[in-house]
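>>> Using only what follows, build the 3D model:
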Amino acid sequence: MHAAEPTARQTGTLPADTLPTDTTSERARQPKQEPVAWSRGHRLAVSVPIFIILLGILVGVSHITAVSANIQPIGQTMSMLTSDTSVTFNNTTGKALPSVGTYKVTKRYITIKAKRPSTGEIQSIRVLIREPKGAGSNRPGVVFMHGAGYGTCDNSFGDVAYSLSSAGFVTAVIDKPVWSTTDITRDYPASAKIYDQTINYLRSLDQVDAAKVGIYATSESTWISSYLLQRDPKIAFQVLLSPMVFSPRQSLGFLASQDFTLVGAHNGYQSIVRRVFDMDGTVFGLTNFDLDIEKPAAYSIPTFVAYGSKDVMTAQVEGAREILDLAHKSDNWDVTIRSYPVANHVLRLGNEADSGTGFADDYVNDMVSWAVGTAAGLDQTSERAAGSMLYQSIAVPKDLHADRGLTIYGAWIHIAMLITLLLTLIIALAALVRKIVFMIRRKGPALGFKYGFGGALLSLTITTLATFLLFCGGLGQVVMGIVQLAWGGAPAEDPGMMFWSWPVIQVVCTLVVWAWSRVFTRLIEVMQTRGLAQFPPRKGAIGDVVSGREPVLASTRFARVLFWVTAFAMFHVLLFFAFWGLFIY
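Down below sits the predicted model:
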């Protein structure tokens, strides 16, 4: 007999149907099982926290960058003593005082070299001298000082300078001293030096009484006149047209705040003004925002102040009160205030740039009469404050100040947005070229976006940029409305886009943030299916994603770069909106 076969227990083996399986090799042989797709509730549960976090960041930025400004009280008024604006004096000279048209006027030009002390830069300036023909000697003189812009001796003050000269004054209108500066980098102390140089030239003329030379300053140049009066206290008198009494930060902050309201701009656009005028200009080398010009010396001489009721650029009530207060502190009680109905910021009845646009009412006659009587040293008999009632819609925002932190952050977010948008544009153009080439050569997908990420990225980018253009359009309409107001136009009955665009942008921005939260939720979901959204990540998962074997976003590295650069740029656009207050609800 054959030896008995060893039993299974003896050999230590088991029947085939009871053999243990090699689980490691079995898992390797089995196909990978994709996790079950998230339910709608699961996606919502992940999307909501992401949305809250993103929106919280943007709302937080809007509130942190918000700037409060006290514009109370509103609707300030100052009543005049009479509506009659004429200026009269007790004439003790024994002869009739000259008036507009008394003398014929001759003209001549001279050229002076204007040196800017801070840089040594030289500007050749022409000076147009107008003289009353046959008026004799000891004539009073007036030097005209330019407002904003780039006025020359030929295109500025022609009619009013002629009127003064025809009443016996030797007048001088110069090319505006600007050197290489711009509207926001003007050198006011240097400009004061050049105007004083012109004043001294008039004083040197044989027919001019050196003790009777005054100035005629309008708008921006009233900042210069403050420096000029501190530099040369011997100036005899001054005519101030729509004077900017307060510092540029306060004056321009008032101008913008008031005009944004008048044109009907949404309160959101008005909040932009406060952020702009809370900037620290010294970060960019701009030192003119906080000029120290409210000095008693600036109003220590006989002063004629003129306002127009349609002037939307000047704080008239607080300005007039400040002038009177500073004048009285310098023991000067010779201040005459005139307000003219319908007149605009330059006392005209329309755009000064249009030929033939005249001054309002009797302004020229009143001003000339005052200058003649004052230069003659006579006692004024007419009321000091006359004309239409002064009105000021809001208070001057004197609590605006230089905020360096806000300025640095604002500069960073704007620069970062522009850089990321430019980078996105370059990559997007490259992607377009790539797609065209792939289509021509029939090489298949050029970018290889998966799970709808490509379409979502495109739609969100278009929506965000369209919202940005809407913001620019609304702000642009506000600016155009202010320009029309400045030249005497009436605000539109329907503010249109400058009002409705702000809440529309707010709604769209919120929807865009929600859409991005859904995109990121989908991204997390796909990452989980690829074994990335776990710790530690599934072995080989990172390599599979990077190599494109199991992509999360796209099968090509180019598309993945395009996605993240574009997403980063769009987030910066949202931060831009947040900086300007679009996420304050």
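>>> contacts and neighbour counts: CA atoms only from here.
Fine.
>>> Next, count neighbours for the residue lying closest to T510 once chain neighbours are set aside.
Computed as Cα to Cα, 6 or more residues apart in numbering, the closest residue to T510 that is not its neighbour in sequence is L55, at 7.6 Å. Neighbour count for L55, taken as other Cα atoms under 10 Å: 20.
>>> Can you list the neighbours in contact with the helix or strand harbouring L55?
Assessed by DSSP states H and E, L55 sits inside helix 40-64. Residues outside helix 40-64 that contact it (Cα atoms under 8 Å, 6 or more residues apart in numbering): 510, 513-514, 516-518, 520-522, 574-575, 578-584.
>>> coming back round to it: any idea how far the residue nearest to T510 is from L582?
L55 sits at a distance of 11 Å from L582 (criterion: Cα to Cα, to the nearest Å).
>>> now swap in H414 and tell me
15 Å.
>>> Between those two, point out the one with more neighbours.
Neighbours were counted for H414 and for L582 using other Cα under 10 Å; L582 has more, 28 against 15.
>>> biggest helix in this structure, by residue count?
Criterion DSSP state H: the longest helix present in the chain is helix 404-441.
>>> now it and helix 40-64, what's the angle there?
With axes from the mean of the first three to the mean of the last three Cα atoms, to 10 degrees defining the directions, helix 404-441 sits at 140 degrees from helix 40-64.
>>> which parts of helix 404-441 are buried?
Within helix 404-441, the residues that count as buried by 16 or more other Cα atoms under 10 Å are 406-407, 410, 413, 416-417, 420-421, 423-425, 427-428, 431, 434-435.
>>> What of stretch 134-153?
Going by neighbour count (16+ other Cα under 10 Å), the buried part of stretch 134-153 is 135, 138-147, 151-153.
>>> Then stretch 361-374?
361, 363-374.
>>> Pick the one among these closest to K115.
A371 (30.6 Å; Cα to Cα).
>>> tell me the helices in the stretch 151-300 of the chain, going along the chain?
158-166, 188-204, 221-231, 248-262, 267-276 (DSSP state H, counting those that start in this stretch).
>>> here's the other one to compare against:
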Amino acid sequence: MTAAVTLGLLTPVAVAVPDLLVPTATAPASAATAALTPAALTPAALTPATPAPAALTPATPAPASPLAVPSDLTATELSFHGGGGLVMHGTVLAQATAKPARPGVVLVHGAGTGTPRAKLLGEAVEFARRGLSVLIYDKRSEGYSLFRRSYSQLADDALGAVAALRAQPGVDPAKVGIWGLSEGGWVAPLAASRSKDIAFVVLVGANGLPPLRQQTWAVAAGLRKAGVAGSLVDRAEPNLYRTIADGGLFPEPYYDPAPALAAVRQPVLAIWGTHDLLTPPQESPPLFARALKEGGNRHYVFRFFPDADHAAHRTPDGGVTRLPELAPGYADLVGSWVGEVTAGRPPTARISGPAPVQASVTVPVDPPAWWASAPAQLAALLLFLVAFAGYPVVALVRRLRGRSTVPVTGAARLLSGAGLATVLGSFSYLVYLVMTGGKLAAPGPVFAERPLVWLALQALAVASVVATVRTGWAWRRAPGSVPRGERARLGLLLAAGVVFVPWAFHWGLLLP
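Below you'll find the predicted structure:
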């Protein structure tokens, strides 16, 4: 079973999820943050990172600014070359009375193709008012889609933006850093690990887990928040994501962020909202701390903001609704922290803020076995469509030709109808949940922690199994009276019914 999928961080190499990313135990929120306390850590000198590529020359002139910038700020349009030489356009915001030799920061988007720079205007304005020159740029759409993306290429885009900002008048090129939100939390450390031209790294809503594991958790958490439990959440949803990834429809599913984080030598400020519903806020920080520590980087600060969502914006309802305002103190923290770092006073490792809320833990989403792979699921789907849909079609053709045959048993008709309805219905429903899942799932009416739609599909699955047994029994009792053509038709139907049984168990349709 394959389907299109939206990514919460929202992207193919098939590798096992490293043990580093698998939590060893389920800890309460307080314990999760306590585990990060760096009491035994001492400051370590920053070592030079891998040299960045040479600054790219300015590209063709950018169009007029699409931004409505407040009067106390200036906006400068520029163009630069991203990964693969793609011409990209951005805007630099700064105070109208900005000081010379000021720090700068490049903002890297979260998931989404062609996301306009205006999406990060709120952050850019607030950071600029704290004395920074802030570059925001339109995200690429070329080479980036729902099914295709490269974090390496996105990192090259960010490095091109860094080179462009370092060349701006009034900006101290030694004080330019990078900020990454959500998917940018994978991209920004990768860019920083490649270039010593990046002075610092700020991450918001960043994830220390592989994208597939994060996305599976986010949709499952949304369903649980809607009151759903049982096989739909525990079996069907993660199996769908395994199949999607195995079919090449989930880009960068097993990307491991740990190596890039371990290679970051710059000071790191990582921020999470306590009500992050898209990134597991309890599990990610310890993974970040572990990777940075293994790389010898003790210059990091982790901060949790109360009543804040995935993007560290204010939220009135536990992370479901994102308000335009940033969490109180967030912009001030970025401004003061960047000031300290660029003044040569990198911070010692520390964590502060209230414990984040995470109702459920993530689970590994490893590549599927051969029988659960995308090709095997596609073969089963084709068998079901041919057998279940073909049975009534053949009957209709015979009737139109005046050659109708009395069926061996009415159970065959039930198997055909119920089997087809189960396969198509479950496929459609799961795709719907994935496309609308995340922090605000809409599974429909729920009874006994099961959506009524899922309960109906499970009832159809049981009816299909019963019909398979009855059809096989009826044919066994009257083998000689079944014409040859009917035997082929009935045999194909029964074969589909037999395959349907393990298929339905795999997808949780025959489980509680």
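>>> Any idea what the TM-score is?
The TM-score (TM-score structural alignment, normalised by the length of structure 2) is 0.75; 453 aligned residues with a Cα RMSD of 3.9 Å.
>>> thinking again about what came up before, quick one: buried ones out of the contacts of helix 40-64 of structure 1?
Among those, those that count as buried by neighbour count (16+ other Cα under 10 Å) are 510, 513-514, 516-518, 520-522, 574-575, 578-583.
>>> Spit out the contact partners of the equivalent of W580 of structure 1 over in structure 2.
Aligning on TM-score structural alignment places W580 of structure 1 opposite W507 in structure 2. Shown in contact with W507 of structure 2 (Cα under 8 Å, 6+ apart): 231-232, 235-236, 239.
>>> do that again at 10 Å, thanks
Listed by Cα atoms under 10 Å, 6 or more residues apart in numbering, the contact partners of W507 of structure 2 are 1, 231-232, 234-240, 372, 426.
>>> just to revisit the earlier point, taking helix 267-276 as reference, get the angle to the longest helix of structure 1.
Interaxial angle, helix 404-441 of structure 1 versus helix 267-276 (the same axes, to 10 degrees): 120 degrees.
>>> what's the offset of helix 404-441 of structure 1 from the middle of its chain?
24 Å (Cα atoms, centre = their mean, to the nearest Å).
>>> Over to stretch 415-423 of structure 2?
On the basis of Cα atoms, centre = their mean, stretch 415-423 of structure 2 sits 33 Å off its chain's mean C-alpha point.
>>> average offset between it and structure 1?
Average distance, stretch 415-423 of structure 2 versus aligned residues of structure 1 after superposition (mean Cα distance after the TM-score superposition for structure 1): 2.7 Å.
>>> so the top strand by length along structure 2 aligns onto which residues of structure 1?
If you go by DSSP state E, structure 2 has its longest strand at strand 171-181. On structure 1, the counterpart of strand 171-181 of structure 2 by TM-score structural alignment is residues 208-218.
>>> Start and end of stretch 434-450 of structure 1, how far apart?
From start residue to end residue, stretch 434-450 of structure 1 stretches across 17 Å - Cα to Cα.
>>> Residues contacting that stretch, please?
Residues outside stretch 434-450 of structure 1 that contact it (Cα under 10 Å, 6+ apart) are 428-433, 454-455, 457, 526, 548, 551-560, 562-563.
>>> Buried residues, stretch 477-484 of structure 2. List them.
V482.
>>> now the end-to-end length of it.
Chord length of stretch 477-484 of structure 2, first to last residue, is 16 Å (Cα to Cα).
>>> repeat for stretch 25-33 of structure 2
With Cα to Cα, one end of stretch 25-33 of structure 2 sits 14 Å from the other.
>>> what's the answer for stretch 153-168 of structure 1, then?
Start-to-end, stretch 153-168 of structure 1 (Cα to Cα) is 20 Å.
>>> Likewise for stretch 101-115 of structure 2?
OK, stretch 101-115 of structure 2 end separation, Cα to Cα: 30 Å.
>>> just to revisit the earlier point, would you mark the buried spots in the longest strand of structure 2?
For strand 171-181 of structure 2, burial by neighbour count (16+ other Cα under 10 Å) applies to 171-181.
>>> now, which of the buried residues of stretch 134-153 of structure 1 lie within strands?
Counting by DSSP E, those place 139-145 in strands.
>>> So for structure 1, the centremost residue is which one?
V276 (5.5 Å; Cα atoms, centre = their mean).
>>> My read is that that one contacts T407, right?
Yes. Taking Cα atoms under 10 Å as the definition, V276 of structure 1 is a contact partner of T407 at 8.9 Å.
>>> Now list whatever residues contact both of these two.
Contacts common to V276 of structure 1 and T407, judged by Cα under 10 Å, 6+ apart, are absent.
>>> distance of R322 of structure 2 from A312 of structure 2?
9 Å.
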